[in-house]
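K.L.:
Curious how this folds, go ahead:
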Amino acid sequence: MKLLASLILAAASLAASLAHAEGYPSRPIRLVVPFPAGGATDIFARALSQKVGDRLGQPIVVDNKPGAGGAIGSDQAAKAQPDGYTLLLATTSTHSIGPLLAARLPYDAVRDFTPIAHVGDAPSIMLVPNSSPAKTVKEWVDHARKNPGKLNYASSGNGTVVHLTAEYFKAQAGLFLVHIPYKGTALAIPDLVSGKVDVLFDSLPSGLPHVKEGRLRALGITSLKRSPLLPDLPPVSDTIPGFESVTWFGVYGPKGLPADIAAKVNAAFNFALQDAEVKDRLARLGIEPVGGTPQQFAAMLEKDRAKWRKIVTDRRITAD
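P.N.:
So this is what the prediction gives:
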């Protein structure tokens, strides 16, 4: 009798879950962006939201919840009801690097979320002053090796993706460079232009205008392949095999989100990423659409965190 009762209960639970998924969504969906409006993550969210909403039959409402390096918005999404009506657009900062550096976060980047879709990657570009003697990544590495401790690099602050990318570059190339942290890469640009700073790994959308205007020279891109925005710019990995540093964007739900709802949302985002208009908008942002399954997204995150964990540990990096 106990076995029969358990089977009946399990069947009823499954039926309720399926019925819930079939009726999902029946109202607007909130997409939490844990960064300010107007930033790259916000623009990316808005580029996808209409097409995703059209596919699901309900509007996607972008809700900016900035603060604490993305931790405030991420925590709100983690604590939401796992019903598919609150999603999070997370990044490398909130779910790969941040958890490695923060003394204590209000959420666990793995246990408190349900991975849904890896939606995009944004590379950085290696920028040097026009006065630099190097015209290629190899020439810059050779120059740095001949002048250990005499060259420096700028970052947007301790523990940021910009900082860790440069430290990763140092480690892979075997260089001794001095770190000069700024409160954002925009503040570092004047010193880079004047030659007070020797190199900066800036995001493609942020650094590209300075290259186009001839104020700075780009030596390489940190993705494994070239970007349509700078087709003549070779990957840094052509000189340092395997070197890759991209800011990823991914969609999460709270822990306990039913698999069938996650699959439905995943399908909608994959559909949107194939839209020609969305692809064009992302290309202009310097973001490559990715897509794939929730399992592939989870595997990518595990690999990405392992890479940055090694850099943080080996280079003894701490946050501000």
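
K.L.:
Please make it C-alpha for all contacts and neighbour counts, starting now.
P.N.:
Noted.

K.L.:
Centroid-nearest residue for this protein?
P.N.:
W248 (2.6 Å; CA atoms, centre = their mean).

K.L.:
Shouldn't that residue be within a helix?
P.N.:
No. When DSSP: H, G, I helix; E, B strand; the rest coil is applied, W248 is found to be strand, with no helix at that position.

K.L.:
wouldn't it be in contact with I97 here?
P.N.:
No. With contacts counted by CA atoms under 8 Å, W248 stays clear of I97, the gap being 11.3 Å.

K.L.:
which SS class is L105?
P.N.:
Going by three-state DSSP: L105 is coil.

K.L.:
OK, contacts around it?
P.N.:
Residues counted as contacts of L105 (CA atoms under 8 Å, 6 or more residues apart in numbering) are 71, 99.

K.L.:
Proceed likewise with the subsequent sequence, for comparison:
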Amino acid sequence: MKGYQRFGTALLSFILALTVSACGAAGEKERQTVPDYPTRQIEYVVPYSAGGGVDLVARATADYLSKEWGQPILVVNKPGGGGAIGAEYALKQVKPDGYTALAVNVSNTTMLTAGMTNPPITNEDQVYTSRIGQGTLAFAVKADAPWNDFAEFSAWVKEHPEELTWTSVGPAGFSAFGVAEWLDVIGADFSKTRMIVTKGGSDSLPKVAGGHAVLAVHMIGEVMPMLQAGKIKILAVSGTQRSTFLPDVPTAEEQGIKGLSVSWWTGVSFAKDTPQHVIEKWDGAIAKMVQDPVFLKHLETIQVEPAYADRTVFLQEVTRETEYYTDLATKNQMRK
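P.N.:
Model prediction:
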């Protein structure tokens, strides 16, 4: 009997040793099969013109990560189609190997899906990797425009909607949704207004300053240069609190126009089949980046608020926004 017990004990020890050895080998093999990344230049696609909010955040991000990883990150502007052209290139026309990243934002994701019946890009086409920053919307008109505040301007628009021209990168841009939500709140007819298509903030705001459009709705960082140059004035900002970047400008809510929730954000996404280790590398690096004092100072200079969200939270927010903006677009017959 004792011989059998000794044999059983020895057999069990042998099995356990094999199991531990196999697990160790598997773990070592797994570590060995994760490839080095990045090993060469990364293309970071901005689907808008240079100088806008998405572009500025992307360039700050590229600068930080290229130093962090020791590899160049080239920012490439591919404007057009309300952000769809650049997004389609980054998500569908290149190899999903992690060497093409998209500077994703609210216009070329949730709003593109909500504003089009057959969008070229959907949420399912990409992996939302990390949100980086967000911005408050500012309602800008020409510096010598006759309106002194947003309430006065809103009353004029309600009476004369056909005279309102406003700029946007397209019917699915955040400017379009910002205008639609505002007009819905004040009871003005969105269909009687006219959109003037632009390539981004650097193109849009000069049109307003030059009298070629009445209104531009952009994040604060985009309007600041023209505001400081005295070419435009800001009648209101969205949100429930005044912006720290424009403390003297009242919110729309302060002026009796409540319920404006459209906001701007930007982050990074990749094509849906991008390797998991690439997604994790970017998300981890961005989480670290948004704690870096130099990077945060850079965001402050372009009037963007840090708003990091990891992959899980990012996707949840995108899903919620898509539903809200789809309802808004349907109500105002914006879907094309």
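
K.L.:
about what we covered before: just give me the match in structure 2 for the residue nearest to the centre of structure 1.
P.N.:
Mapped onto structure 2 by TM-score structural alignment, W248 of structure 1 lines up with W265.

K.L.:
Which residue is the nearest non-sequential neighbour of that match?
P.N.:
Q134 (4.0 Å; CA to CA, 6 or more residues apart in numbering).

K.L.:
if I line the two up, what does that neighbour land on in structure 1?
P.N.:
Alignment note: Q134 of structure 2 maps to D121 in structure 1; criterion TM-score structural alignment.

K.L.:
That match looks like it's in a helix, true?
P.N.:
No. Assessed by three-state DSSP, D121 of structure 1 does not belong to a helix; its assignment is strand.

K.L.:
and it, what is it in contact with?
P.N.:
D121 of structure 1 makes contacts with 246-249, 287-290, as judged by CA under 8 Å, 6+ apart.

K.L.:
how about 7 Å then?
P.N.:
The contact partners of D121 of structure 1, by CA atoms under 7 Å, 6 or more residues apart in numbering, come to 246-249, 287-289.

K.L.:
Q303 of structure 2 now?
P.N.:
Q303 of structure 2 is in contact with 220-221, 245, counting by CA under 7 Å, 6+ apart.

K.L.:
same thing but 10 Å
P.N.:
53, 133-136, 219-224, 243-246, 297 (CA atoms under 10 Å, 6 or more residues apart in numbering).

K.L.:
Any of those buried? List them.
P.N.:
Applying 16 or more other CA atoms under 10 Å to the contacts of Q303 of structure 2, the neighbour count classes 53, 133-136, 219-224, 243, 245 as buried.

K.L.:
where exactly do the helices run in the stretch 201-320 of structure 1?
P.N.:
Assigned by DSSP state H, counting those that start in this stretch, the helices in the stretch 201-320 of structure 1 fall at 204-212, 259-273, 276-285, 294-314.

K.L.:
ok so, going back, shared neighbours, W248 and I97 of structure 1?
P.N.:
91, 304.

K.L.:
Which residue in structure 2 aligns with R217 of structure 1?
P.N.:
So R217 of structure 1 corresponds to K233, using TM-score structural alignment.

K.L.:
now swap in T94 of structure 1 and tell me
P.N.:
Aligned partner of T94 of structure 1 by TM-score structural alignment: N108.

K.L.:
Could you check how many residues crowd around its match?
P.N.:
Counted by other CA atoms under 10 Å, the residues lying close to N108 of structure 2 total 28.

K.L.:
helix or strand for it, which one?
P.N.:
Under DSSP states H and E, no helix or strand contains N108 of structure 2.

K.L.:
I'd say it and P79 touch.
P.N.:
No. Taking contacts as CA atoms under 10 Å, N108 of structure 2 lies outside contact range of P79: 11.0 Å.

K.L.:
that older thread, got a markdown table for the buried ones among the contacts of Q303 of structure 2, with distance to V197 of structure 2 too?
P.N.:
Converted to a markdown table, those look like this (distance: CA to CA, whole Å):
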| residue | distance to V197 of structure 2 |
| --- | --- |
| G53 | 17 |
| G133 | 25 |
| Q134 | 23 |
| G135 | 21 |
| T136 | 21 |
| M219 | 17 |
| I220 | 20 |
| G221 | 20 |
| E222 | 17 |
| V223 | 17 |
| M224 | 21 |
| S243 | 27 |
| F245 | 27 |
